[in-house]
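J.: dropping a prediction and its sequence here:
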Amino acid sequence: MDLAWMCSLLLAVVISCLIYSSWNMMYKQRNLPPGPTPFPVVGNILHIKRGQLVKSLMEFAEKYGSVYTIYFGHNPVIVLAGYETVKEALVDRTEVFSGRGAMPTFDQFFQGYGLAFVNGERWKDLRRFSLTVLRNFGMGRKPVEERIQEEAGLLVERIRSCKEKSIDPTNFLLQAVSNIICTIVFGNRFEYDNKGFRQLLTLFSAIFKDISGPWGQLLDMLPGIMCYIPGPHKRIQTNLEKLEKFIFERVDMHKTTLDINSPRDYIDCFLIKQQMRDSPHFSTENLTKGIMNLFFAGTETITTTLRSAFLILVKYPEIQAKLHEEIDRVIGENHIPSTQDRSRMPYMDAVTHEVQRFSDILPLNLPHAVTQNTNFKGYIIPKGTVVYPLLCSVLHDPKEFSTPHKFNPDHFLDNNGCFKKNNAFMPFSAGKRVCSGESLARMEIFIYLAIILKNFTLTSETEFTEEDIKPRRTGFANAPMSYKISFIPRAVSL
């Protein structure tokens, strides 16, 4: 019996060695960038610290350089790190790197529909349409700026009602920010106490949390295995389905009241385009899933940026004081902050940029893919290969920012105190896949922050450290720590 057991064990070891040797030889024959040697079946998952995908990828960059390869299962993934390398791919060779790479946490639901997770002509048609509609109903036009100002005013009143109590501002911010997308997409805002609206936002937050957590990271790295394993990652699909049901109901309501001569919002414009039948891509499924993409881009990310800003300003009261001085001097008592004021407020402009750089909301970027076989820095990357351009490595590149891991508005100020641009500022990505709502997001961040600071001083009984204000790096999305602060009314008010 012992001899049989020893023979079986020996045979298993020999077979394992043969499999590993064959895999290793096949892996090394590819002219891909260097990286940690993968194991059969699981790839490099054992090299990645549990729940710390971003940190692990950054550590690999230190060891293997600005271009390296890791394996999610048997699939190679090319990782790009540092401003110069990411710029060369996304900006200088934008067409080649403009594909959307696989992201199983979303792909199992979106299945090639929508706006963010599609490729080819479908992506080009839908992106062109969405940019046009957002421009007409949102970006760069006075009406949406007025909506943001009005919503900010309502947010101020909601905060005032707390009477200087210490609160977690997350829900207030999420509701205020989401209402801007709601007015563009649905044609109306929701009251903060609307039950359906609050359930909708709860679903968005839960999805972001599950995707960024350890189980969501495992699903992205080993989808063929994780789809058979129970766990929190199973909630992602369920919650996405609940979201789509809510949007389907809104679309059906629009169909019954549609006036093709007077479109009210994004849904109306899409339905009118659908009736024209000049493109096969304007299906109801692309509409509902495209709206979900817009909400993901325009709710959690902006809310998280503002949450980070509040925490940072409590930590650095001297920065907050300089912002108050500039707001009082430029805005005054009777004027509502607008984007036109930005050019006269270099310090506010620098702080908002630095908040976005430092908070690093989407550290991994959405995955890209090369659209053709390409030679990149001496390596051959086959068509369709997934590419991760690490935005965190760009926003914290020591060659581009003097104190990359510290909050420092001087990164965006020259010696005369004037605002200065930095090409490594890529929180919205770059190239053809740059976030379609960038202008809208920047408008919201500036106006919300300016109006809140015009009305309040932010304080806390907690003394936050530099470590406390750093983004919590996990997976898909970063977020600040949970906190409570007080909003103390100022003499100069809205």
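T.: Yep, that arrived. All of these numbers come straight from a predicted model, not from anything done at the bench.

J.: C-alpha only now, for contacts and for neighbours.
T.: Fine.

J.: which positions in whatever helix or strand Leu200 lives in come out as buried?
T.: In the assignment (DSSP states H and E), Leu200 maps to helix 195-212. Across helix 195-212, burial judged by 16 or more other CA atoms under 10 Å covers 197-198, 200-201, 203-204, 207-212.

J.: and what of stretch 65-78?
T.: Within stretch 65-78, the residues scored as buried using 16+ other CA under 10 Å are 65-74, 76-78.

J.: what about stretch 366-386, start to end distance?
T.: 10 Å (CA to CA, to the nearest Å).

J.: isn't Ala176 up against Glu157?
T.: No. Using CA atoms under 8 Å, Ala176 is not in contact with Glu157, being 11.7 Å away.

J.: what about those two, which has more around it?
T.: Per other CA atoms under 10 Å, whichever of Ala176 and Glu157 has more neighbours is Ala176, with 24 against 11.

J.: A helix includes the more buried one, no?
T.: Yes. Assigned with DSSP: H, G, I helix; E, B strand; the rest coil, Ala176 falls within a helix.

J.: host element of Ser486?
T.: Under the criterion of DSSP H and E, Ser486 resides in strand 486-489.

J.: how about the strands in the stretch 1-150 of the chain?
T.: In the stretch 1-150 of the chain, the strands defined using DSSP state E, counting those that start in this stretch lie at 67-72, 75-80, 99-100.

J.: please read the previous query as pertaining to the stretch 351-494 of the chain.
T.: Using DSSP E, counting those that start in this stretch, the strands assigned to the stretch 351-494 of the chain run over residues 368-369, 374-376, 379-381, 386-389, 456-459, 486-489.

J.: what's the burial count for Pro36?
T.: With other CA under 10 Å as criterion, Pro36 counts 15.

J.: who are the contact partners of it?
T.: 44, 47, 69-70 (CA atoms under 8 Å, 6 or more residues apart in numbering).

J.: try this one side by side with the last:
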Amino acid sequence: MMLTWELSLVLLVFLLILRFLKQLWTCRHLPPGPLPLPLIGSMWRTGFKLCEDSLSELAKQYGNIYTVWIGHHPVVILSGYQTVKEGLIKYSEEFSGRLVINFFKMALKRRGLVLSNGRTWKQHRRFSVVTMRKLGLGKKGMERQIEEEAHWLVETFARANGQPLDPLLPITNAVSTMICMLSFGYRFSLEDEKFQKLIDAVDYVLKFGGSPFHALLELFPWLMLHLPGPHQKALSSTQLVLSFAKTEIEKHKECLTIHEPQDFTDFYLLQIEKSKGDPTSTYNEENLSECIFDLFVAGTETTATALQWALLLMVAYPDIQDKVHKEIDDVLGSPHSICFQDRKRLPYTNAVIHEVLRVKYALPIGIPRRSVKDVNMHGFIIPKNTIIVTDLCSVLHDPKQWENPKEFNPQNFLDKDGNFMAREEFLPFGAGHRVCLGEQMAKMELFFFFTKLLRAFRLQLPEGVTEKELKIEPVMGLSFHPYPFKLCAVPRCGTSSST
């Protein structure tokens, strides 16, 4: 019996070595990278949790295109502005596939906007772009809704009466409410228990991403699915969001007016009706519920995180905060309704918002893609179905493009005369076929929320808290968000919170 076990162990080790050697031979034309080990791949070098400089250190050693391994899967990393731009634009079609990780395979059905591929993705991408325009994205209709929500956010800050306030919950509520307006046509009360459960579920899914348990789930899905742990709560949280969406879909079906669609759900249900009998149609209620899930997950985290960073940096750099307030006060006066076009009259404020997105990016990497055909890039053969990851941090902090890239400096977006200067190296929303669908909405939200708050309040540290205690390093995870903090929103003299 002992001999049988020994032979089995020797055979297992032999098979692992054989698979390892076959893996190396099959991918010998891929870009260089850390030596992959059986089972864990390159994680011995990168770790199970992404750090702020982990990818940049690899790029220094292996170049701007290199390979890391997650288990037995090769992942090609594109680093630096020029390489990332080439991958996203020159090879936009070739790298237009979407990787579906094991977590989402378990939780979803590879549908919707973000995770779909092929005909499903193309139809839904086109439909979503057209529908968002119909709903007023980039127009006065959407502006009024965002300005109204900015007003309620100011009111929430004002109720703290200048006392220490954690901005996370009111900011998240405001951004999530805008997704509700887009998806369902109305806002939920902040006291609504179902709405709060929805926000908590979205938050849990996002915090689970990039965690050690998430890494274990990706490496050993067959095992982790039957074990208890945070991954089980993350899976149930996903189902809670989908259930919330399906409930709202049923309500919309009861009240649907063909000639007067009011929101994304209305337009989608009408599209299902129009597409009946079309064998190529991918429009159905399951896809709609996953589209709504995508809108909440993608539309809440990045915008809410960016606004948190903006307020934290204003506390950390009071001189910049004063310049922003002075420009708003001088240009707009009070009272004055703000519109999105005002950003052109507020170059310094606009530069500050862009610099926040650059220096404190919410997503360190772009959502992983998959090559849909073989690609020869920089002399390396990237086979079809290879996972492609863009290192956005390396673009926004590229020392060849930005002077002192890790320093917060709004002058990066101003010319010598103080005029706002757009920069093609600014790619926090990605580029190409898979560019962020909600980029315009996110920019509008950040402008209105930030400008309204800076106009109404002076943001400062609570009494007894020193600048040395203020953490401006990110918490590492799927997104890079600030450590929990509190600030005091002191009303500006002569400024009404109703602005």
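T.: On my side now, so go ahead. Please read all numbers here as calculations on a predicted model, not as lab measurements.

J.: circling back: quick one: closest of the strands of the stretch 1-150 of structure 1 to Arg264 of structure 1.
T.: The closest of the strands of the stretch 1-150 of structure 1 to Arg264 of structure 1 is strand 99-100. By CA to CA, the value is 30.9 Å.

J.: how about the closest one, aligned to which bit of structure 2?
T.: Using TM-score structural alignment, strand 99-100 of structure 1 lines up with residues 97-98 of structure 2.

J.: the matching stretch vs structure 1, mean deviation?
T.: With mean CA distance after the TM-score superposition for structure 1, stretch 97-98 of structure 2 departs from structure 1 by a mean of 0.9 Å once superposed.

J.: how about JSON lines for the buried residues of stretch 65-78 of structure 1, with distance to Gly153 of structure 1 added?
T.: Shown next, in JSON lines, are those (distance: CA to CA, whole Å):
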{"residue": "Gly65", "distance to Gly153 of structure 1": "48"}
{"residue": "Ser66", "distance to Gly153 of structure 1": "46"}
{"residue": "Val67", "distance to Gly153 of structure 1": "47"}
{"residue": "Tyr68", "distance to Gly153 of structure 1": "48"}
{"residue": "Thr69", "distance to Gly153 of structure 1": "49"}
{"residue": "Ile70", "distance to Gly153 of structure 1": "48"}
{"residue": "Tyr71", "distance to Gly153 of structure 1": "49"}
{"residue": "Phe72", "distance to Gly153 of structure 1": "47"}
{"residue": "Gly73", "distance to Gly153 of structure 1": "50"}
{"residue": "His74", "distance to Gly153 of structure 1": "52"}
{"residue": "Pro76", "distance to Gly153 of structure 1": "49"}
{"residue": "Val77", "distance to Gly153 of structure 1": "46"}
{"residue": "Ile78", "distance to Gly153 of structure 1": "46"}
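
J.: any idea which of the residues you listed is closest to Ser393 of structure 1?
T.: Closest approach to Ser393 of structure 1 among the buried residues of stretch 65-78 of structure 1 (CA to CA): Ser66, at 9.4 Å.

J.: corresponding residue for the closest one in structure 2?
T.: In structure 2, the residue matched to Ser66 of structure 1 (TM-score structural alignment) is Asn64.

J.: contacting residues for that match?
T.: With CA under 8 Å, 6+ apart, Asn64 of structure 2 has these contacts: 77-80, 83.

J.: so what's Gln460 of structure 2 up against?
T.: Counting by CA under 8 Å, 6+ apart, Gln460 of structure 2 touches 315, 318, 487-490.

J.: can we see that at 7 Å?
T.: Contact partners of Gln460 of structure 2, counting by CA atoms under 7 Å, 6 or more residues apart in numbering, are 315, 487-489.

J.: need the residue closest to the centroid of structure 1.
T.: By CA atoms, centre = their mean, structure 1 has its centre lying nearest to Leu362, at 4.2 Å.

J.: what distance do you get for the spatially closest residue to it that is not a sequence neighbour to Gly384 of structure 1?
T.: Spatial nearest neighbour of Leu362 of structure 1, excluding adjacent residues (CA to CA, 6 or more residues apart in numbering): Ala477 at 4.8 Å. Noted for Ala477 of structure 1: a distance of 24 Å to Gly384 of structure 1, by CA to CA.

J.: what's the answer for Ser16 of structure 1, then?
T.: 30 Å.

J.: next: Asn375 of structure 1.
T.: Per CA to CA, Asn375 of structure 1 is found 13 Å from Gly384 of structure 1.

J.: which of these two has more neighbours?
T.: A count of neighbours by other CA under 10 Å puts Gly384 above the other of Asn375 of structure 1 and Gly384, at 17 against 12.

J.: ok, Ile247 of structure 1 touching Thr288?
T.: Yes. Taking contacts as CA atoms under 7 Å, Ile247 of structure 1 lies within contact range of Thr288: 6.1 Å.

J.: contacts for the strand holding Ser486 of structure 1?
T.: 164-167, 455-460.

J.: name the element the residue in structure 2 that Ser262 of structure 1 lines up against belongs to?
T.: Matched across to structure 2, Ser262 of structure 1 falls on Glu260, judged by TM-score structural alignment. Taking DSSP H and E as the definition, Glu260 of structure 2 sits outside all helices and strands.

J.: mind telling me what Cys488 of structure 2 corresponds to in structure 1?
T.: Checking TM-score structural alignment: Cys488 of structure 2 goes with Ser486.

J.: nearest residue to its match in space, please, no chain neighbours.
T.: Excluding the flanking residues, the one nearest Ser486 of structure 1 by CA to CA, 6+ apart is Ser166, at 4.4 Å.

J.: and for the counterpart of that neighbour in structure 2, the neighbour number?
T.: For Ser166 of structure 1, the aligned position in structure 2 is occupied by Pro164, per TM-score structural alignment. The number of residues packed near Pro164 of structure 2 is 18, by other CA under 10 Å.

J.: please identify which of the strands of the stretch 351-494 of structure 1 is closest to Leu243 of structure 1.
T.: strand 368-369 (25.3 Å).

J.: comparing that closest one with structure 2, how large is the average distance?
T.: Aligned to structure 2 and superposed, strand 368-369 of structure 1 gives a mean residue distance of 0.8 Å (mean CA distance after the TM-score superposition for structure 1).

J.: nothing else from me, thank you.
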